[in-house]
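Q: for reference, the sequence and a predicted model appear below.
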Amino acid sequence: MIRNIMRILLGAFMILAAIGHLTFQRQEFQAQVPDWIPLSKDLVVILSGIVELAFGLAMIFWKRQRVNVGIALAVFYVLIFPGNIAQYLNHTNAFGLDTDNKRLIRLFFQPVLIIWALWSTGAWEHLFKSKRDAR
C-alpha cells in the first residue's frame, strides 16, 4: 500500500516537473543544462520535460511494466545528475538554490530519487533477486 502511494506520488512529482519544464520554469531549468551539451538549452529543457511527462504517466498508469519503468526512471535521474553538478560548480542560481551550500545539499537528493524510483516500483527487489538467482 505505502509503496503504491509513493510510486504515485513520484509519478505526480514527475508530471509537475514536466509542466514546469514546458511552461513557467523553463528559464530556471535552462540554468541547469551544462554548457558542454551540444544542443540549445531550451531544446534540452523541452525534451526532458516531455520525457518527464512520459515517466510520470508511466509511473502512475503502466502497471504491467512497473519494474522496467522504475529502472528507466532511475537511469534518467543518473543522466540528469550532471546538470545538478554543473549548477553547483558554475554557482548558478535557480529554484531558490542561491548559495553553494544549498546547491551542494541538493546533490545528495538525487540518490534519494533513484532509490525512490527503484523501491516504489519493485525494481529494487527485482534487481537484487536477479543477482541472488544468478549465484
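A: Now that the structure is in, tell me what you want to look at. Values in this document were obtained by computation on a predicted structure and should not be read as measured data.

Q: contacts and neighbour counts: CA atoms only from here.
A: OK.

Q: which SS state does the residue sitting nearest the centre point of the chain fall under?
A: Central residue check for the chain by CA atoms, centre = their mean: the C-alpha nearest the mean position is that of Tyr77, 4.0 Å away. Here Tyr77 is recorded as helix under DSSP: H, G, I helix; E, B strand; the rest coil.

Q: measure it to Asn84 for me?
A: Relative to Asn84, Tyr77 is positioned 10 Å away (criterion: CA to CA, to the nearest Å).

Q: for Ile5, same thing?
A: Ile5 is 27 Å from Asn84, where distance means CA to CA.

Q: hold the first one in mind and look at this next one:
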Amino acid sequence: MKINTPTTTAQNIFRIVLGCLLLFTGTGHLTFVRHDFAAQVPTWVPLEADLVVLISGVVEILLGLSLVALGRYKVVVGWVVALFFVVIFPGNYAQYANHVDAFGLNSDSLRLTRLFLHPLLVIWPLWSCGSWKAAFGKKETTA
C-alpha cells in the first residue's frame, strides 16, 4: 500500500475540513464541552471519564493536525482517523443506550440518528485521504 496517492481537489478540501473539525472538537474536549463529552464515556471503561475525555481530546487535536499538515502521509492518516472513529463509537452508543442528554441530543430518536450517521465519519477520512483507493483500488499494471 502506498503512503501517498493522488487525490482530487474536492477530496483535499474535505480532508482539511475534517481536520479542522477534529481540531475544534478536540479543543472542546479540553475546554467548553468537556462535561458533555464525559457523559458519553461508557461505564465499563476502566478510567475516569474526565481522563478519557482529556486523552481523546489530545488525540483528536493530533489527528486534526495530521489531516491538515501531513499530506504526504495522508493514506496512513486516513486509516488512523477512520480507526479512531470506530474506537469512539461505543461512546456514542452508550449515550443512546443510557438515554444521556448531551450536545443537544435530548431524545432517543436524535441519538439513534447519530448512530446511523456514524459510518459516514469512518468513510470520510478513507475517501478524502485516498486511503481506501490506495489499499483496494485498481492496481496499475505495467506492460
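A: Cool, got the structure. Keep in mind it's a predicted model, so treat the numbers as computed, not measured.

Q: returning to that earlier point: dump the residue contacts of the aligned partner of the residue nearest to the centre of the first structure in the second structure.
A: Aligned against the second structure by TM-score structural alignment, Tyr77 of the first structure finds its counterpart in Phe85. Contact analysis of Phe85 of the second structure by CA atoms under 8 Å, 6 or more residues apart in numbering lists His118, Leu121, Val122.

Q: kindly reformat these as JSON lines containing neighbour count.
A: Compiled in JSON lines, those are given as follows (neighbours: other CA atoms under 10 Å):
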{"residue": "His118", "neighbour count": "16"}
{"residue": "Leu121", "neighbour count": "15"}
{"residue": "Val122", "neighbour count": "19"}
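
Q: now render those residues as TSV, adding distance to Ala38 of the second structure.
A: Conversion of these to TSV gives the following (distance: CA to CA, whole Å):
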residue	distance to Ala38 of the second structure
His118	19
Leu121	20
Val122	22
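
Q: from those, pick the one nearest Ile61 of the second structure.
A: For Ile61 of the second structure, the closest of the contacts of Phe85 of the second structure turns out to be Leu121, at 16.0 Å, with distances computed as CA to CA.

Q: what do we get in the first structure for that closest one?
A: With TM-score structural alignment as the criterion, Leu121 of the second structure matches Leu113.

Q: and its match, what element?
A: Applying DSSP states H and E as the criterion places Leu113 of the first structure in helix 109-120.

Q: how much does that helix stray from the second structure?
A: Once superposed with the second structure, the aligned residues differ from helix 109-120 of the first structure by a mean of 0.6 Å; criterion: mean CA distance after the TM-score superposition for the first structure.
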